[in-house]
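>>> No sequence on hand, only this structure:
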């Protein structure tokens, strides 16, 4: 299951002054945010994992192209101080321009938080600044999902190709595929995943794909929802069925 967990956490990135990846001190409490139209704001919790050092946390929003954007959603406060082991909330506030976005599908944004470590008290000390980036899915009220319901992955057409798989997302939702494989062993290369935009097509290069396997997409709360898939040698389009929890 290690490869599955890597896929789930792929949306969290880190920026450092040296090559490699350590552990962030300031971390958000989730890997994605669902921002329903009916909400005026959404709050998430930042935690300072350090038991000894205070950190500043700098927050901002990017649009789907990765550019900073304050026109639709803003993070409040944009800068705050976290004492050792402290937790605090950041509010993602709705702006009037959100009403101009498409009403028949989700829109994608990114929440970023960069930790700023305290000034080193020793000379010639290398400091590391970590940054986390998580998805924000703005969901119009016409397509809001009730509590307990899941994304309609059965409307995603799965086709087998010589390279791997093709997907046709016939839903108004962003669907992130975090797992393709069997028995907990992913066939995705390392921590790779695929995010399908609403009403779009995409593909995944998968080697040694068996006739029967499982596909897992990442749900609203960050967990995997699994489907069993059967791609026989006669039909190009695969058959799929939801897997009940615990199976």
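The structure has been received and is ready for your questions. Nothing here was measured: the structure is a model prediction, and the numbers come from that model. Numbering: from 1, shown residues only.
>>> going forward, measure contacts between C-alpha atoms and count neighbours the same way
Fine.
>>> Okay, the closest residue to residue 223 other than its chain neighbours and residue 26: tell me how far apart.
Among residues not flanking residue 223 along the chain, residue 8 sits closest, at 7.6 Å (Cα to Cα, 6 or more residues apart in numbering). In this structure, residue 8 and residue 26 are 19 Å apart, going by Cα to Cα, to the nearest Å.
>>> for the chain, what spans make up the helices?
Applying DSSP state H to the chain gives helices spanning 2-8.
>>> any idea how far residue 3 lies from residue 235?
29 Å.
>>> Who has more neighbours out of those two?
Ranked by neighbour count (other Cα atoms under 10 Å), residue 3 and residue 235 place residue 3 first, with 18 against 10.
>>> so the more buried one touches residue 182, yeah?
No. Using Cα atoms under 8 Å, residue 3 is not in contact with residue 182; the gap is 11.7 Å.
>>> What's the local residue count around the residue lying closest to residue 166 once chain neighbours are set aside?
Distances taken as Cα to Cα, 6+ apart place residue 203 nearest to residue 166, at 4.2 Å, with adjacent residues excluded. By other Cα under 10 Å, the residues close to residue 203 number 18.
>>> second one coming, line it up with the first:
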């Protein structure tokens, strides 16, 4: 699947740089970052479908049961326009405006941009024909990053700490993130001498918090002998590699 180019037209830009895609609706980047208290950001979108689409946009806390009115006045970001039509190959610069909602100043805050894509109804079918209209909703991250954070994003892999904890329900891998950034994982695996690498599905470790992942009962490694290798994603969706020894708790 092609993903993110600019001068030669948005279609070529998006395919080269690896942006996000929603069926035929495609964006120039994988996330939006409000850095240093910026008041507005823009996101270029293009409709790669062969038909026009109606798009509704809103920002919320990421719950699947949320809608455009879920957060109301508490929404930290407002997309403009909130509803728009895009013809085939049509482009739009979606404005994302910070509303000034109070947020923590010592860490990032995470919200989600929703793009609800509605295709047109078929008008060339017999009156008695049965049809099914498929609407698509996709979410992408919106990160609110305050100014003056005590670490650089490129140093994030060195901040993370990994440890195996013994719980009543079984062993878990605990990932402590003492940094002010969300750690978004692209890949994570544990390695131990004499054992095949164990790939784990990890999403995000929140800032100044921890993420716990269950370990299979078949994974046995001597204390301090395991190594975690991982890839995080930076603001451009590019990987940040890290490797560290796994401790025991």
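Noted; the coordinates are in hand. Model, not experiment: these values are computed from the prediction.
>>> show me the contacts for the aligned partner of the residue nearest to residue 166 of structure 1 in structure 2.
Matched to structure 2 by TM-score structural alignment, residue 203 of structure 1 sits across from residue 212. Each residue near residue 212 of structure 2 by Cα atoms under 8 Å, 6 or more residues apart in numbering is listed here: 172-175.
>>> how many other residues sit next to the equivalent of residue 95 of structure 2 over in structure 1?
Per TM-score structural alignment, the equivalent position to residue 95 of structure 2 in structure 1 is residue 91. Neighbourhood size, residue 91 of structure 1 [other Cα under 10 Å]: 16.
>>> okay, now the closest residue to residue 41 of structure 1 other than its chain neighbours: neighbour count?
Leaving aside its sequence neighbours, residue 41 of structure 1 sits nearest to residue 93 (Cα to Cα, 6+ apart; 4.4 Å). The local packing of residue 93 of structure 1 (other Cα under 10 Å) involves 16 other residues.
>>> What of residue 32 of structure 1?
Residues near residue 32 of structure 1, counting by other Cα under 10 Å: 23.
>>> Then the one 10 residues further on?
Residue neighbour count, defined by other Cα under 10 Å, stands at 16 for residue 42 of structure 1.
>>> Now it: closest residue in space that isn't a chain neighbour?
residue 92 (5.2 Å).
>>> in the lengthiest helix in structure 2, what counts as buried?
As assigned by DSSP H, the longest helix anywhere in structure 2 is helix 10-17. Applying a neighbour-count criterion of 16 or more other Cα atoms under 10 Å, one finds 10-11, 13-15, 17 buried in helix 10-17 of structure 2.
>>> and if you look at stretch 117-136 of structure 2?
Applying 16+ other Cα under 10 Å to stretch 117-136 of structure 2 flags 117-118 as buried.
>>> sorry, back to before: neighbour count winner among residue 8 and residue 26 of structure 1?
Taking neighbours as other Cα under 10 Å, residue 8 of structure 1 and residue 26 compare with residue 26 leading, 27 against 22.
>>> Residue 8 of structure 1 and residue 219 touch, don't they?
No. The criterion here is Cα under 8 Å, and residue 8 of structure 1 misses it with residue 219 at 10.1 Å.
>>> what do we get in structure 2 for residue 109 of structure 1?
By TM-score structural alignment, residue 109 of structure 1 lines up with residue 111.
>>> Neighbours of its match, how many?
So residue 111 of structure 2, with other Cα under 10 Å, has 20 neighbours.
>>> For it, give its distance to residue 226 of structure 2.
34 Å.
>>> With residue 204 of structure 2 instead?
21 Å.
>>> the more surrounded of these two?
Neighbours were counted for residue 204 of structure 2 and for residue 226 using other Cα under 10 Å; residue 226 has more, 22 against 15.
>>> I figured that one hits residue 189, correct?
No. Checked against Cα under 8 Å, the pair residue 226 of structure 2 and residue 189 is beyond contact range at 10.1 Å.
>>> okay, which residue is most central for structure 2?
Central residue of structure 2 (Cα atoms, centre = their mean): residue 141, 4.3 Å from the mean position.
>>> so what's the alignment partner in structure 1 of that one up against?
Aligned by TM-score structural alignment, residue 141 of structure 2 pairs with residue 135 of structure 1. Going by Cα under 8 Å, 6+ apart, residue 135 of structure 1 touches 11, 31-33, 108-111.
>>> With residue 78 of structure 1 instead?
By Cα under 8 Å, 6+ apart, the neighbours of residue 78 of structure 1 are 57-60.
>>> Looking at those, state which has the most neighbours.
Among the contacts of residue 78 of structure 1, residue 57 has the most neighbours (other Cα under 10 Å), with 25 neighbours.
>>> any idea how far it lies from residue 89 of structure 1?
In terms of Cα to Cα, residue 57 of structure 1 sits 11 Å off from residue 89 of structure 1.
>>> for residue 111 of structure 1, same thing?
Taking Cα to Cα, one finds residue 111 of structure 1 at 14 Å from residue 89 of structure 1.
>>> Look at these two and report which has more neighbours.
Between residue 111 of structure 1 and residue 89, residue 111 has the larger neighbour count (other Cα under 10 Å), namely 23 against 16.
>>> just checking, residue 195 of structure 1 touches residue 169?
No. Taking Cα under 8 Å as the definition, residue 195 of structure 1 is not a contact partner of residue 169, at 10.1 Å.
>>> shared neighbours, these two?
By Cα under 8 Å, 6+ apart, residue 195 of structure 1 and residue 169 have these common neighbours: residue 175.
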